[in-house]
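1. A structural model of the following input is requested.
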Amino acid sequence: MEQRDKRTRIQDVAKEAGVSVATVSYVLNEKGNIREDTRQRVLKAAEKLNYRRNAAGRALVTKQAQAIGLIAPKGRGVTDPFFSLVAAGITEEARRMDYPTILMPGEVTGEEVVNEIQNHLIDGVFLMEIEEDDRRIHELKSEEVPVVLFGQTRLPVGWVDIDNYRGAWMATSHLLELGHRKIVHVSGPKNDRVSRLRRQGYVDCLLSWDSSLVPVVEEGAMTRESGYQLGKRILQLDSRPSAVFVASDVMAIGLMQAVLEQGLKIPRDLSVIGFDDIPLASEQVVPLTTISQNATDVGRQMARQMVAQLEGKVPEQHILMPELVVRQSTGAAPESKPAAYAAERITLKQGPAFCLWSEKGTIDLERGNQGVFYADTHWLNTYQIKIDGVVHQPVWTDVQQNGFSMRYVLELGDGTLDVRRKLVLYHRSLVDEWSWTRWGGNRDCDFELHVSPDFRDVFELRGFQSPSKGTRRSELGESGGESHLYIGKDGVTRELNIVVTPSPVDNELGFKRWKMDGTAPSGTFRFEISWMVPGGLVMHDEHRMDDVPVFDIENAIWQRVLKRSSEDIEMLRQDFGFGALPVAGLPWFGTLFGRDAIITAFQFLVTQPLYAERTLATLAHMQGRVRSAATGEAPGKILHETRVGELSNTGVVPFRKYYGSVDVTPLYITLLEATWRRTGKDDLLHQYLENAEAALAWIQNELGRSSLGFLTFEASESEGLVVQSWKDSSTSMVHSDGTTARPPLAVAEVQGYVYQAFKAMSRIYHALNRCDDAAVLDEQAVQLQDRFQKSFWMESIHYYAMAVDRDGTPLQVLSSDVGQCLWTDIIPQSHRKAVVHRLMGEELFSGWGIRTLGSSENAYNPYSYHCGSVWPHDTSLVVAGMSGTHFLDEALVLSESMIEAANLFPDARLPELFAGHPRTDEQPFPLPYPLACAPQAWAAGTPWLLLVSVLGLSIDAVNKTITARPSPMKIGSVTIEDVPLDSQTVKFVFTPEKVQIPSLPKEWIVKVASKETCE
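-> Next comes the predicted model:
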């Protein structure tokens, strides 16, 4: 990879001398009790590298701060309210850590800052405003000046930023949900980085909602006067908007002044939303709805980063998430019903039950993927609480795995209503408790419950049509409760009951109303909804939590993403009779999928092998035993998915027990061998040998049926899947001209899985002293690899085809499938470099992850399911392959990019997939795929596989060997505790210098691999 010339760093001296950064600092500053031979070694290294100590090195030793410079924004300086708040946060936090700050003018040059450093007047600098061509950043970086920016840069310096793009999306989405369609965006200067991001967020949100909507942007300066003038201009437009999203609160305040001077009302005539949440926003005549970025917290974070640098730590980057603050300046669009759409912001799961809610804690009829799900049935399609006829926005929300709490503050004119809510999801019920306290006033309020049961099969929500419906009965109880029965066409009775306390004043099916007495100081409401199915459909409940590894990662972004990953995989656990393992994803795939379960088990194999053991047991129990054209079942074949919903039970869809995947069966064999090797449990081989041999027999039989000698799939004879590899959408397999290839097809990574399975089964046979059987499989693996090389290699582009058809014609397109082949080892050593080069090129690497299809292909669509999108698990397998074949630089680049993408999604949660748009300065955020599952199992497993891959961590309990490498500098120290090893647990400590495993059993050995170029 390209190396850039740069000034020698203190880290370089430490590496040359073979000591820590702190030791170098003590030697160069003549501090500490350092051995003479070590001191001489450091001095010689510094002289050899022509090293000149910097402020960070000085501060690390002396612990005496001169001061930290704070460079104001150009032009605005201390008059900018947002800067004032950030500066206050910086000053407060820096002072707490004994560092004074000095305000410097925005026009100061990099050279002047360096002079201040060299004169020992300051130790570092905060830069509050960056531009695309700001030379100061480069000058400061080249001189090793400790610097923390407000705003992103590609340079490896510390920075803190707000997710401006997502904040703009939130603001625009809020207006759209209120029914507005004519929305103007008042933007800052065109070339201003922050303004550009907010403008792009507005445009993308508007068009993703409805592509026929027309973005309108008015540009100006980030001042009150500019906002005032733009407000007057907007009011003179021929087609006046009903809402305006303004890029800053200062501009918004000026704009509102212009609106009010015209005698117009806010929000009746014009809704206005700002950005920043400066103190003046809440003090306007009409308090301003805005996007809060908590400027003081930004400043505190910048100060903490600076002090960390001065103490010798690696610069970090942080993106803080904004929040929507709803006040009185936004309302429903005139003569328009507010849109019922609200994004699924809250996902809950308890055992086999899960539910999706809007950010307001509602389930809305018009949004089909919201609701309560259990046993492949959608139980509720409406659940809303209204006070005085309005669903209110909570001012505070706390979400846990199986519940949420919310708080609402309602102004009553003569008083305030303080409302608290706590909802808990159980295995077959939910309880929603409300309590309220009145502060002043005596006006009665209406409290209403709107609820509607559903009983639809989950496939109906995805567009499948039911040819006929069962019968429903509903009864209204005297005390306000309701009972609903649905007798499906499958003969199954599904029952939903609603219990309310106290009894309502008005009681109808689906509607309850209570009076909140104006003379009462407080009150409570309680609602319980339960659902029941016959015993045969009751899902196994898993009550006991597993022991999980405890981890601590120096890099805060990695720590945040891994924490979310662990929480998501815990949420997705479900017991199918052999111990809990993750379901595939919510809401559409909340059940067992063979492929997803196996890949997720691989991702967690090093740290949590129990998932792999349970996956082996569960899938062995459901292994195919008979032949069925309808379900794809065959003896030895491993399950694709299982369902218990009405459409599956009646055969409208074939997924009750469905075997329509070609790749799960070889993956099962590979998982068995890998799990045995990871755990050292010989019993696993004996317990599942029959299953593995049945799977092997199915594979070999299918290979024998293929004229090309590959594992292929035919078109489904039922309503099942047309494509039966992991890219299972019907249009995923394409030729270079963009046309769809039709089965039978031999897909690249599937042949890799077969090769991998042959090698794995050979190792199993060797362990069982069946060496002749092992030799046969080794020879079959070699022959398959030769056929693969001849049929799939495309010499013209130095890459492999995505697939070949029945005639042996290759699908000559760039695809991610080939990247997975690195993981399977089917690609010979001589061709790996060419494959990695293509994978890291701009056609396949989006800047966030590996695209499923190259951006230059005719069928490429960044928003498609499999023809240009990025799937995190797909990239994680590519990284595992690169790491295992010594392409460590590339593995780290992909890993860092995917973790950065995860950090930019809500709650640092990787979705099932996201759009394949390139990462650019104009588009510095990953764009979502509208219907992606989140949480999703193999997306949640991705960060763990990335981590163990870049750490080179593998555990071979059969040979009592652990292999690992020191952690990359960008990740810093990594500690993982409570990792199962034989009958105990161990702790791993990784630093950029070494690997430590305290209390390792004596018979074990550790092989520490070189980091090589993995920096």
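2. contacts, neighbours, all on C-alpha from now
-> Will do.
3. surely Pro521 meets Thr437?
-> Yes. Using C-alpha atoms under 8 Å, Pro521 is in contact with Thr437, at 5.8 Å.
4. by contact count, what packs against the longest strand seen in the chain?
-> Criterion DSSP state E: the longest strand present in the chain is strand 445-457. If you count contacts as 3 or more C-alpha pairs under 8 Å, 6 or more residues apart in numbering; DSSP states H and E, strand 445-457 packs onto strand 377-387, strand 511-516.
5. want to put them side by side, so please do this one too:
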Amino acid sequence: MKIVKNGNLMLICSNEGIIDSGKDPAAGLYLEDTRFCSALLLEIDKRSRKLQTKFKYDRLINRYLLRSSPLSSHFDVFLEETISLSGNRLLIKLRLNNYSGGSVDINLNYVLKCSYEDIFVVREQNDSYFGLSEEKADSEMHSDKGLEHEDATAFYNIEKVLPSGYYALGPGESIELSGYLHFHKVLKSESLLKKMLEDRPVKFSGKSIDNLPTTIKESIGDLKMLMIPTRYGDFPAAGLPWYATIFGRDSLIFALQTLNDLPEIAKTVLKVLGVFQANEVDDFRDSTPGKIIHEARLNYLSLNNQIPFGSYYGTIDATLLYIILAGEYLKSTDDFETVKKLLSNIEAAERWIYEYGDADGDGYVEYLPVSERGLQTQGWKDSGDSVSFKNGEFARPPVAFVEVQGYLYQAYHSLVY
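-> This next block holds a predicted model:
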């Protein structure tokens, strides 16, 4: 599996650069927790051989050798396909070079399969848990719905201008072709996350990388690939491909680890998570006032309230890490103006510690899940079977993680600062 991303649109393909869920079940084009397309394939009417596939964080490049005719004794036509992402757009550039001694007619055709699938279904989650029948899941995974689609939560649309057709090249001639796909998703109800997202490529660049080793340049490209463009700046997703959205814990740790070189990311994380901070008790979402969000989603199942992850707060450590990041950001940047604007969020997070953080009153901060559809383990190891005693028995809530008490101690120091 390979991933390409520069904005909110994400491309998943095989290691050979093939975008086809028939070859790799995860392959496709994703936007806002929906797989819009499960295949984008270039068909060529000539005998061809894949020469090379190259990947960068924001593009993939496929290079082919073609035979100009069935009678040609060797490959004498070169084709380069560059697929790049920018915001919610996929851009295609084709370059054809005719190295034969005669004219060549080439037919190029792009096959686009539109599926509009919930990312949780693509991940092969337990559909019975999410309230999906096997029949519905199967129909969503194997149908081609065209360039426009509507379901109970949203309208979907793809603008398509692709370089398909017949092209004639004279001896030694070269041509360049271009096209694009532009993806749109319009919700039928209000969403804080949707309002926050921007259709643009990633802005942040960090320090100049021109003279850095290739490994460092590629690492910075990996960081860019994680970024989610928001109206507050570029926000780091938790991970690709399945966690390419707003998270609490993961993004806060990312910001802490990159604070010295990329303080603007920490600033964005503090602002965005401050906007999502809980202000009410909502058992379905494991929400209590002052709590920092665990995860925000725009997939069908979340928007339709079959699962709580549209805005879900089932995490025991994010609120403490938020206070810690605010303190470390202030120490590192002396940006009192930003922290002053966040003071109400920091104070609300502090109140959460005293009013909701200690579920059983034993002096430790612990998690006690309430939502039947949420996470039953709410630390950094959040799979349901990750916390057990040495005899194999699962720990039952309330559970106080050791590292969370360390976060609490550091959060108190940050509040004093």
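6. sorry, back to before: of all the helices and strands packed on strand 445-457 of the first structure, which lies closest to Phe604 of the first structure?
-> Of all these, strand 377-387 sits nearest to Phe604 of the first structure, with 29.8 Å by C-alpha to C-alpha.
7. mind putting the helices and strands packed on strand 445-457 of the first structure into TSV with distance to Ser895 of the first structure?
-> Shown next, in TSV, are those (distance: least, C-alpha to C-alpha, whole Å):
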stretch	distance to Ser895 of the first structure
strand 377-387	37
strand 511-516	51
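8. deepest-packed of those strands, please.
-> Mean neighbour count (mean count of other C-alpha atoms under 10 Å) peaks for strand 377-387 among those, with a mean of 21.
9. in the superposed pair, what's the mean gap between the following helix or strand past it and the second structure?
-> Sequence-wise, the next helix or strand downstream of strand 377-387 of the first structure (DSSP states H and E) is strand 396-400. Once fitted to the second structure, strand 396-400 of the first structure is off its aligned match by 3.6 Å on average (mean C-alpha distance after the TM-score superposition for the first structure).
10. now the helix or strand following strand 396-400 of the first structure: buried residues?
-> Sequence order places strand 403-411 as the next helix or strand after strand 396-400 of the first structure, per DSSP H and E. By neighbour count on 16 or more other C-alpha atoms under 10 Å, the buried set for strand 403-411 of the first structure is Gly403, Phe404, Ser405, Met406, Arg407, Tyr408, Val409, Leu410.
11. repeat for stretch 629-643 of the first structure
-> Going by neighbour count (16+ other C-alpha under 10 Å), the buried part of stretch 629-643 of the first structure is 630-643.
12. just stretch 608-623 of the first structure next, same as before
-> 608-620, 622-623.
13. then stretch 753-769 of the first structure?
-> For stretch 753-769 of the first structure, by 16+ other C-alpha under 10 Å, it's 753-765.
14. now secondary structure too, for those, in a markdown table please.
-> As requested, these are exported to a markdown table (DSSP: H, G, I helix; E, B strand; the rest coil):
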| residue | secondary structure |
| --- | --- |
| Tyr753 | helix |
| Val754 | helix |
| Tyr755 | helix |
| Gln756 | helix |
| Ala757 | helix |
| Phe758 | helix |
| Lys759 | helix |
| Ala760 | helix |
| Met761 | helix |
| Ser762 | helix |
| Arg763 | helix |
| Ile764 | helix |
| Tyr765 | helix |
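15. let me know the closest of these to Gln301 of the first structure.
-> Tyr753 (46.4 Å).
16. hmm, Asp663 and the closest one touching each other?
-> Yes. Under the criterion of C-alpha under 8 Å, Tyr753 of the first structure makes contact with Asp663 at 7.0 Å.
17. how about stretch 62-78 of the first structure, which residues of the second structure does it hit?
-> Aligned using TM-score structural alignment, stretch 62-78 of the first structure spans no residues in the second structure.
18. again with stretch 620-633 of the first structure
-> Going by TM-score structural alignment: stretch 620-633 of the first structure matches residues 274-287.
19. aligned partner of Arg304 of the first structure in the second structure?
-> Counting by TM-score structural alignment, Arg304 of the first structure has no partner.
20. could you verify that Arg304 of the first structure is part of a helix?
-> Yes. Counting by three-state DSSP, Arg304 of the first structure is part of a helix.
21. re earlier: nearest to Asp956 of the first structure among the buried residues of stretch 629-643 of the first structure?
-> Ile638 (26.1 Å).
22. which stretches of the stretch 201-350 of the second structure form helices?
-> With DSSP state H, counting those that start in this stretch as the criterion, the stretch 201-350 of the second structure has helices at 214-226, 249-257, 263-276, 300-303, 318-333, 336-341, 343-352.
23. if we can go back for a sec, take the buried residues of strand 403-411 of the first structure and write them to TSV, including distance to Gln789 of the first structure.
-> What follows is these, written out as TSV (distance: C-alpha to C-alpha, whole Å):
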residue	distance to Gln789 of the first structure
Gly403	53
Phe404	54
Ser405	57
Met406	59
Arg407	62
Tyr408	64
Val409	67
Leu410	69
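24. so Val722 of the first structure makes contact with Thr731?
-> No. When contacts are counted by C-alpha under 8 Å, Val722 of the first structure is not listed as touching Thr731 (9.0 Å).
25. and the equivalent of Leu342 of the second structure over in the first structure, how many neighbours does it have?
-> Using TM-score structural alignment, the equivalent of Leu342 of the second structure in the first structure is Tyr688. Residues contacting Tyr688 of the first structure under the criterion other C-alpha atoms under 10 Å number 16.
26. ok, Tyr688 of the first structure - contacts?
-> Applying C-alpha atoms under 8 Å, 6 or more residues apart in numbering, we find Tyr688 of the first structure in contact with Leu616, Ala620, Leu672.
27. could you check how many residues crowd around the aligned residue in the second structure for the last one?
-> The alignment partner of Leu672 of the first structure in the second structure, by TM-score structural alignment, is Ala326. The local packing of Ala326 of the second structure (other C-alpha under 10 Å) involves 25 other residues.
28. repeat for Arg705 of the first structure
-> 12.
29. so what does it match up with in the second structure?
-> Match for Arg705 of the first structure (TM-score structural alignment): Ala359.
30. in what helix or strand does that match lie?
-> Using DSSP H and E, Ala359 of the second structure falls outside every helix and strand.
31. with the one 3 residues further on instead?
-> Element membership for Asp362 of the second structure (DSSP H and E) is empty, with no helix or strand holding it.
32. burial measure for it, as a count.
-> 9.
33. with Pro398 of the second structure instead?
-> 15.
34. what about Asn157 of the second structure, neighbour count?
-> By other C-alpha under 10 Å, 17 other residues sit near Asn157 of the second structure.
35. surely it meets Glu148?
-> Yes. The criterion here is C-alpha under 8 Å, and Asn157 of the second structure meets it with Glu148 at 4.5 Å.
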